[in-house]
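Peer 1: A predicted structure for the sequence below; I have some questions about it.
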Amino acid sequence: MCAAGRRWGRRQRALLWAVLLAAWEAAWGQLRYSVPEEMPKGSFVGDVAKDLGLQLPELSDHGFRLIERGKTQYFVLHEKTGHLVTAERIDREQLCERVQQCVLRCELIVEGEMKLYEIEVEITDINDNVPRFRETDRELTMIETDSPGSRFSLPGAHDPDSGRNSLQSYDER
């Protein structure tokens, strides 16, 4: 094959990939929301219908399914409003104990149009836990010759909250 033929073949493949990518993006959408943990059941997360440009009759006429990964369903999509709301109270520390960014994912399938939309909801931390020491009582032994103002180390405290809500510092008082 000549060099011009190889270039044309590459151009055709590149054009084909661009068309496939555009078609994929048209059929696949992604939404991202953020909600604080511990919100009551039924709390507003996002307006999915508006954000995807779907008309409400479109959702109810064509039918839709919200699919979540895992055993627990944390979100519900209201057919009449198109709003995504919490299905139950979400405890970030229980879900993502050692993870800095806690993201729950679900998929919305609009059945009549065969469209699939991925929805990600970041669960943000609130300061809902108090720091705790492993031991509630600690016995310190010191000798008479210790000078006044001597310092003794204490074991570290643990706070399951993350980021700026986690344990920053503490002192004895």
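Peer 2: That came through fine. Everything numeric in this text was worked out from a predicted model, so none of it was measured.

Peer 1: only C-alpha atoms for contact and neighbour calcs from this point on.
Peer 2: OK.

Peer 1: what about residue 11, helix or strand, and which?
Peer 2: helix 3-27 (DSSP states H and E).

Peer 1: so the next helix or strand after that helix versus helix 3-27, what angle?
Peer 2: Next along the chain after helix 3-27, taking DSSP H and E as the criterion, comes strand 28-36. Orientation note: strand 28-36 sits at an angle of 50 degrees relative to helix 3-27 (axes from the mean of the first three to the mean of the last three Cα atoms, to 10 degrees).

Peer 1: Next, count neighbours for residue 121.
Peer 2: Residue 121 has 19 neighbours, counted by other Cα atoms under 10 Å.

Peer 1: Likewise for residue 48?
Peer 2: Residues near residue 48, counting by other Cα under 10 Å: 21.

Peer 1: ok, now how distant is it from residue 117?
Peer 2: For residue 48, the distance to residue 117 equals 10 Å [Cα to Cα, to the nearest Å].

Peer 1: and the end-to-end length of stretch 60-76?
Peer 2: 14 Å.

Peer 1: here comes the other one, which I'd like you to weigh against the first:
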Amino acid sequence: LAEWANVFEYIVVGMSEVVAATEYLKFWWPKVNVFWSGNIIILFLVLANLASAKAYASLEFWFAMIKVVTIILMIILGFIVIFFGVGNGGKPTGFSNLWSHGGFFTGGVKGFFFSMSIIVGSYEGIELLGISAGEVANPKKAIVKSVKSVLWRILIFYVGAIFVIVTIYPWNELSNIGSP
């Protein structure tokens, strides 16, 4: 049963990634057919998987690196806008958007728990650390280090990015411009 749960999990996560990729393509090139772009992305991933484990791992590494560098640059540039107003006519945005427009938890705790479910869903697969324990030289050290690093990843990539976004742009106007 656990095997099928993992298969289902990877199908859901994989398809959500394909949907996200097609949304970006649609944003950049509005005339792109979502059906065909999604199928091309799936075909690309299948071919990368069939080529070799090394080829897929290399692609995965570079795509992850692009994502990590992009988020870190967004956070750094966000703080430059917040403190120095670069890109905002020289006017620093400051932190007032955090408590203006109704402040924190305006929709109640429901919104917080909903966002936490998204975060937890993004870290699905973390249980595979136990499986990978057999593939490292010192499993006790490697697994403990990996588990502890998850907290920092959540703080930097989720809390940090969302903090910068809602500090620069009022949270109640984000739906007007779409996904940040």
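Peer 2: Looks like it came in fine. Everything quoted here is computed from the prediction, not taken from an experiment.

Peer 1: TM between them?
Peer 2: TM-score for the superposed chains, counting by TM-score structural alignment, normalised by the length of structure 1: 0.20, backed by 50 aligned residues with a Cα RMSD of 4.3 Å.

Peer 1: Which residues are in contact with each of residue 48 and residue 117 of structure 1?
Peer 2: With contacts taken as Cα atoms under 8 Å, 6 or more residues apart in numbering, residue 48 of structure 1 and residue 117 have residue 31 as neighbours in common.

Peer 1: List the contacts of the residue nearest to residue 46 of structure 1 when sequence neighbours are not counted.
Peer 2: Among residues not flanking residue 46 of structure 1 along the chain, residue 84 sits closest, at 5.3 Å (Cα to Cα, 6 or more residues apart in numbering). Applying Cα under 8 Å, 6+ apart, we find residue 84 of structure 1 in contact with 44, 45, 46, 47, 48, 75, 76, 77, 78.

Peer 1: What strand or helix carries residue 84 of structure 1?
Peer 2: Assigned by DSSP H and E, residue 84 of structure 1 falls in strand 83-86.

Peer 1: follow-up on the earlier one: just list what the helix holding residue 11 of structure 1 packs against, helices and strands only.
Peer 2: With contacts defined as 3 or more Cα pairs under 8 Å, 6 or more residues apart in numbering; DSSP states H and E, the packing partners of helix 3-27 of structure 1 are strand 115-124.

Peer 1: Mind listing what's buried along the strand it packs on?
Peer 2: The neighbour-count check on strand 115-124 of structure 1 (16 or more other Cα atoms under 10 Å) flags 116, 117, 118, 119, 120, 121, 122, 123, 124 as buried.

Peer 1: Heading C-terminal from it, find the next helix or strand.
Peer 2: Heading C-terminal from strand 115-124 of structure 1 (DSSP H and E), you reach strand 132-133.

Peer 1: who does that next one touch, helix- and strand-wise?
Peer 2: strand 157-158.

Peer 1: and the strand it packs on, what does it pack onto?
Peer 2: strand 132-133.

Peer 1: buried ones in the lengthiest helix in structure 2?
Peer 2: What stands out as the longest helix in structure 2, according to DSSP state H, is helix 53-84. Applying a neighbour-count criterion of 16+ other Cα under 10 Å, one finds 56, 71, 74, 75, 78, 79, 81, 82, 84 buried in helix 53-84 of structure 2.

Peer 1: any idea how far residue 50 of structure 2 is from the first one?
Peer 2: This points to residue 56 of structure 2. Taking Cα to Cα, one finds residue 56 of structure 2 at 8 Å from residue 50 of structure 2.

Peer 1: And the helices in structure 2?
Peer 2: Using DSSP H, helices in structure 2 cover 2-28, 34-51, 53-84, 109-122, 129-132, 139-153, 161-168, 174-177.

Peer 1: Would you point to the one among those that's packed deepest?
Peer 2: Highest mean neighbour count among the helices of structure 2 (mean count of other Cα atoms under 10 Å): helix 161-168, with a mean of 19.

Peer 1: Who are the packing partners of that one?
Peer 2: Going by 3+ Cα pairs under 8 Å, 6+ apart, helix 161-168 of structure 2 lies up against helix 53-84.

Peer 1: Secondary structure for the contacts of residue 84 of structure 1 - can I get that in TSV?
Peer 2: As requested, the contacts of residue 84 of structure 1 are exported to TSV (DSSP: H, G, I helix; E, B strand; the rest coil):
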residue	secondary structure
44	strand
45	strand
46	strand
47	strand
48	helix
75	strand
76	strand
77	strand
78	coil
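
Peer 1: Now, of those residues, which are buried?
Peer 2: 45, 46, 47, 48, 75, 76, 77, 78.
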